[in-house]
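# only geometry, no sequence info:
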């Protein structure tokens, strides 16, 4: 056992006494720091099978079998090569994201990343893990890139090498929520690009693109486009929570 691990274990009782363990989603008491209460664990929805062969959108029981493609992917084939979502976006996952990103509970990163890792294919050290970038102004205000924290945890879990600055956000973008498809495209036009200093790492690689929440997919699609233009062989999107309201009713 490492020295840091021994120190953490020895200080755990003191930390628990000063800061009693609380569920980061609801605030209820839990057995250990960073854990969820039983009720909140039940509130997480893990995407199940069967699902779309292109984007892993769950079909629900009685849906099409293996290899089927969902209607959105048939209408507009995605640029990416699959989506590995740890959970679907529910009230519980929303509270976890808010606590992690805006509440600065960065200690949640290992738990969120483990849920993502469970949805990825077998660990592969030859893959390259790339976080969705923040513009420098937003990074300065927030103090951290939540996607980069998740990417670092996935690296430690053996899912590939990490390159935190493979992509750059050249200009700030507004919140995309509520914008139509054309408005989102205009907002992201020229915003995300491949970092020329890292271009040699991208060509021919299998890449895991990491973000905390996948909503419309406009931002990740812009990232995938930049990576594929840089020669990436495959790009899988990995996120903690995916917004698929229709899938919650199946």
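Noted; the coordinates are in hand. Keep in mind it's a predicted model, so treat the numbers as computed, not measured. Residues are numbered from 1 along each chain as shown.

# only C-alpha atoms for contact and neighbour calcs from this point on.
Fine.

# what's the next secondary structure element after the helix or strand harbouring residue 94?
In the assignment (DSSP states H and E), residue 94 maps to helix 91-97. Next helix or strand after helix 91-97 toward the C-terminus (DSSP H and E): helix 109-117.

# which residues touch that next one?
Here helix 109-117 makes contact (CA atoms under 8 Å, 6 or more residues apart in numbering) with 34, 84-87, 100, 149-151, 153-154, 157, 159, 238-240.

# here comes the other one, which I'd like you to weigh against the first:
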């Protein structure tokens, strides 16, 4: 009898907590109506895109190249890789990306990166985690592409680290934000050719001695916001492999795809 009364009280307490949460959420919606993450139009719920922006977001879904996340026009078979991956094989094993880097994806990245909209990381990181389920399932550690300390000081946060933390939290994989360092200040990659980008980041990354135990013998997921020519990602991957990583997979929110515009 006493147990039944306690059980009833517990159910009532849970019910009241649920009602209070729903009420708090409703009041929050009145104070701050849900908005599209990209264009700020009013939406039905928080953390989404309006129908127009969803329609413009170019998702990278199967079939795509498993090495470089380049979408295929049609299914070429489970072992098929892109011509780019054959001509210039990347040092990492696999890449996963949510979308092509244009339009809405660019607006989201720029909002996070340049306009201090750090609240976007929760939603962008969630999309990245869903796009990389099988990669994260095999991961031993999640590592962000780092900024040089001077650029970090100017920008105040590293967008790749914020996204990597969200992936690690979602997938319950250890997060190692300091396992990779950018030891040389580099010029902005924007506007540089592919050759210039490679030269710009050559030798720019290293795993500090204190962090080698976090990398050696581990399968690493390297996280960045955007993959353009791949110069930064490749340089960072090589530094991880030199320090004993058994394999590196890459997860980004968006990647440049030629002909996607």
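That came through fine. Source: prediction; values computed, not measured.

# that older thread, which residues of the second structure does the helix holding residue 94 of the first structure align to?
Residues 103-109 of the second structure are matched to helix 91-97 of the first structure when aligned by TM-score structural alignment.

# That stretch against the first structure, how far on average?
Superposed on the first structure, stretch 103-109 of the second structure shows a mean distance of 0.6 Å to its aligned residues (mean CA distance after the TM-score superposition for the first structure).

# Can you point out the buried residues in that stretch?
For stretch 103-109 of the second structure, burial by neighbour count (16 or more other CA atoms under 10 Å) applies to 104-106, 108-109.

# same deal with stretch 231-250 of the first structure?
Applying 16+ other CA under 10 Å to stretch 231-250 of the first structure flags 232, 234-244, 247 as buried.

# repeat for stretch 20-37 of the first structure
Applying 16+ other CA under 10 Å to stretch 20-37 of the first structure flags 21-25, 30, 33-37 as buried.

# Helices of the first structure, start to end?
In the first structure, the helices defined using DSSP state H lie at 3-18, 38-43, 71-75, 91-97, 109-117, 136-142, 146-156, 181-188, 199-202, 218-229.

# most tightly surrounded among those?
helix 146-156 (a mean of 24; mean count of other CA atoms under 10 Å).

# The second structure: matching residues for that one?
Going by TM-score structural alignment, helix 146-156 of the first structure sits over residues 159-169 in the second structure.

# what does stretch 23-30 of the first structure give?
Aligned by TM-score structural alignment, stretch 23-30 of the first structure falls on residues 36-43 of the second structure.

# By how much does the match of helix 146-156 of the first structure deviate from the first structure on average?
Counting by mean CA distance after the TM-score superposition for the first structure, stretch 159-169 of the second structure comes out at 0.9 Å.

# contact partners of that stretch?
Contacting residues not belonging to stretch 159-169 of the second structure are listed as 112-113, 118, 121-122, 124-126, 128-129, 141-146, 174-175, 177, 223-225 [CA under 8 Å, 6+ apart].

# cutoff 7 Å now
Applying CA atoms under 7 Å, 6 or more residues apart in numbering, the contact partners of stretch 159-169 of the second structure are 112-113, 121-122, 125-126, 129, 142-145, 174-175, 177, 223-225.

# And for stretch 232-240 of the second structure?
Residues contacting stretch 232-240 of the second structure (CA under 7 Å, 6+ apart): 90-92, 145, 201-202, 205-207, 248.
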